[in-house]
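**Q** Next one to model:
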Amino acid sequence: MEKNNRVVVGMSGGVDSTVAAYKLKEMGYDVIGVNMRLWQDEEMEDAHFERDGGCCSLSSAEDARRVCEQIGIPFYALDFKDVFKETVVDYFIDAYFKGETPNPCIACNKYVKFEALLEKAHALGAYYVATGHYAKIKYASEIDRYVVEKSDADEKDQTYALYNLTQNQLKHILMPLGDFKSKEDVRKVAAGFDTAMSRKSDSQEICFVPDQDYVGFLKRNSDKTIAKGSFLDVEGKVIGEHQGIVNYTIGQRKGLGVTFGKPMYVIDIDTSNNAIVLGDNSDVFKSTLMAKDVNFILMSSLEEPMHCTAKVRYSAKEAPCTIYPEGDVVRVEFDHPQRAITPGQAIVFYKENYLLGGGTIKRG
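**A** Here you go, the predicted structure:
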């Protein structure tokens, strides 16, 4: 597609995407606002959820329409329900029944925001798509690659969820919030044209799960049986009964439903035997993991061992490690043991201030 200055902005109805659209128009881009209709079930028609339920709610779509009118840009509401269900919701459900802890936002970024939306953008004659992510995308001429750099707002940096981006996608993506120093600075910009928007709270973690009751969501949206099974100690002895593997995640201590006379932690989920393995806090720490479905951004592939830093979950601190290529997977050896390395979660690699790449933590 021939390069132009038209950009489609994914408008969730929140502060970040609104300011992203505003800034891009201010910078001279030909901006189109698009609200992505992703998910709707009967519970999301609840008045409370419609008011506070984040980017999947009808009220947020109306907020997006209203601010586009205020900014003075065209607005479209487009249906992405089918691709969202297939690539995000179905994946989310399947992962829990496999004893994994999924990352729906990462799947949404990969398949919906930066694949399906990009296709729609091109159909609308736009060269770019843009979002309200806190990250920077730049072209590095010295390596002839597009790179992703951490946001200036350390506490809001969202590069962890962007490791799947490809070079072809990166050249079509704009993220104008990467240079902001804080969320408060973003709110100040919003206050300049929409006071109500500037005070809007951040969206909830999983936009399609009301009240974050993911087990209830699994029950309503899957025909799979949540079967009870055994709690085992590290030696394989039965020490209690669990309520179904979907209720547990690695490192969990609270909510086990059984008391053992001392703190016990989930250290493994054995799906083949429908068992949850419990141990002491020290058993939750590991130094090695295998990562699958790895994508690199700073380079095309990993050819030899490399020392870098990595995060095993969004909220974790970066930890020094060495990554080793082993066929179609990457072995990660941390300098120091990490807590609750969880299958299904993303491990994301950094080289100084740049996103190196990442993958999915593999069971076993």
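
**Q** Please count neighbours and contacts with C-alpha atoms only from this point.
**A** OK.

**Q** show me where the stretch 101-250 of the chain has strands.
**A** 128-130, 135-140, 145-150, 173-174, 229-232, 238-242 (DSSP state E, counting those that start in this stretch).

**Q** Please identify which of the ones you listed is closest to residue 312.
**A** Closest of those to residue 312 is strand 145-150, at 16.7 Å (criterion: CA to CA).

**Q** which secondary structure elements does the closest one contact?
**A** Applying 3 or more CA pairs under 8 Å, 6 or more residues apart in numbering; DSSP states H and E, one finds that strand 145-150 contacts strand 135-140, helix 167-170, strand 354-361.

**Q** Would you tell me which one of those is buried the most?
**A** Greatest average neighbour count among these goes to strand 354-361 (a mean of 24), per mean count of other CA atoms under 10 Å.

**Q** Return the list of helices and strands in contact with it.
**A** Looks like strand 354-361 contacts strand 145-150, strand 285-296, strand 346-351 (3+ CA pairs under 8 Å, 6+ apart).

**Q** how about this one, so we can line them up?
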Amino acid sequence: MRVVAAMSGGVDSAVAAARMVDAGHEVVGVHLALSQSAATLRESARGCCTIEDAGDARRVADKVGIPFYVWDMAQRFQEDVVADFVAEYTAGRTPNPCLRCNERIKFAALLDKALALGFDAVATGHYAQIVERDGRRELHRAVDMAKDQSYVLGVLDADQLARSFFPLGDTTKPQIRQEAAERGFSVAKKPDSHDICFIADGDTKGWLTRRLGEQPGDIVDTDGEVVGRHEGAFAYTVGQRRGLGLKVPRADGARRFVVDVQPSTNTVVVGTEDLLGVDIVRGDHTRWCGPPPAGEVRVGAQLRAHGEEIPAVATATGDSVEVRLRQRTRGVSPGQSVVLYDGTRVIGSATITGTDRSSARVAS
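**A** Sure, this is the predicted structure:
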């Protein structure tokens, strides 16, 4: 096969590209230029997409002996990921930009361009596995659960999976670093990037404030009493406890958390921890990795990239899904994603639109 290997400049994508060559594919390395200010060199383990990263990717490609190109997708990334991130926070939701990047950039824009240029597939350094079964490719969790990235790949549909390779899914991260060192890759000990790649300092609140400006408003309790002030409701998310700066403590001294963000009134609502627990999650923008589930199906539901999997029952209707969790979980916010599993197999995902609490639990 003719394969585009997406090379971020990190150790994972370096080994993924090398493994695709070893498997006998005709491989071309491609670095996606996603930053509109890529001249800034990396100053820490945060962030990615810098000139330094492109240089690291090029050196690996030279070592492996494959052609290497930089594809400028900064404008597309700005429109489909960064602007979406700002719009979601402005609407009082909490998005996951990594899922949007996988959906709209790496497995839409990148894959579409690769196919248009005559390539057959795209390979990335994600930790997940593709399993062939009954003539169909399934997405499964990685062997290394500590690095498993199947959650952020839950937005891929069957057609995209048919043209995707994840060569690292059967290997642990320490083994990947050892392999990179044995191959002589200079990135073998390079720190992993983490957090949100376009917010290199990790300060999401500050980044949003610089984009949107200060928008002062009230923090109220569930009775409507003003207990504090904020500089922008967009900077708060359901489940948040730190950084609230409340001026009026509860009489019983109980800790308070954000339980709702109301952008229409620029209000943040706080309440006690017991109000955070939900066991019904509703979502839309469903993306199925194969045939959509029919009727009620027992699933495992994961609500965060590194969250635990919760036994549940899911019912899909059109572009929507309702997931009834067997146990209550806290801090679930609209805008986040729920990814559904059948064992290690990813069924699909949805963007959370709302939550609720039932009077009865889902039966075991």
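
**Q** Quick TM-score on the pair, please.
**A** Once superposed, the chains reach a TM-score of 0.92 (TM-score structural alignment, normalised by the length of the first structure), with 351 aligned residues with a CA RMSD of 1.7 Å.

**Q** rewinding a little: pick the most deeply packed of the helices and strands packed on strand 354-361 of the first structure.
**A** Burial of those is given as mean neighbour count (mean count of other CA under 10 Å); strand 346-351 ranks first at a mean of 26.

**Q** what sits against residue 132 of the second structure?
**A** residue 138 (CA atoms under 8 Å, 6 or more residues apart in numbering).

**Q** looking at this, residue 54 of the second structure is in a helix?
**A** Yes - checked against DSSP: H, G, I helix; E, B strand; the rest coil, residue 54 of the second structure lies within a helix.

**Q** before we move on, back to that, export the strands of the stretch 101-250 of the first structure to a markdown table and tack on distance to residue 162 of the first structure?
**A** Putting the strands of the stretch 101-250 of the first structure into a markdown table (distance: least, CA to CA, whole Å) gives the following:
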| stretch | distance to residue 162 of the first structure |
| --- | --- |
| strand 128-130 | 13 |
| strand 135-140 | 9 |
| strand 145-150 | 8 |
| strand 173-174 | 11 |
| strand 229-232 | 36 |
| strand 238-242 | 35 |
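
**Q** so where is stretch 230-240 of the second structure in the first structure?
**A** Counting by TM-score structural alignment, stretch 230-240 of the second structure falls onto residues 242-252 of the first structure.

**Q** can you map out the helices along the first structure?
**A** 15-26, 47-52, 58-71, 81-84, 90-97, 104-108, 117-123, 167-170, 183-191, 195-198, 214-221 (DSSP state H).

**Q** any idea what residue 265 of the second structure aligns with in the first structure?
**A** Per TM-score structural alignment, the equivalent position to residue 265 of the second structure in the first structure is residue 273.

**Q** same thing with residue 128 of the second structure?
**A** By TM-score structural alignment, residue 128 of the second structure lines up with residue 135.

**Q** My understanding was that that match contacts residue 175; is that so?
**A** Yes - using CA atoms under 8 Å, residue 135 of the first structure is in contact with residue 175, at 6.4 Å.

**Q** now the residue nearest to residue 38 of the second structure when sequence neighbours are not counted: how far from residue 37 of the second structure?
**A** Nearest residue to residue 38 of the second structure, sequence neighbours excluded (CA to CA, 6 or more residues apart in numbering): residue 50, at 4.5 Å. Noted for residue 50 of the second structure: a distance of 8 Å to residue 37 of the second structure, by CA to CA, to the nearest Å.

**Q** neighbour count winner among these two?
**A** residue 50 (22 against 12; other CA atoms under 10 Å).
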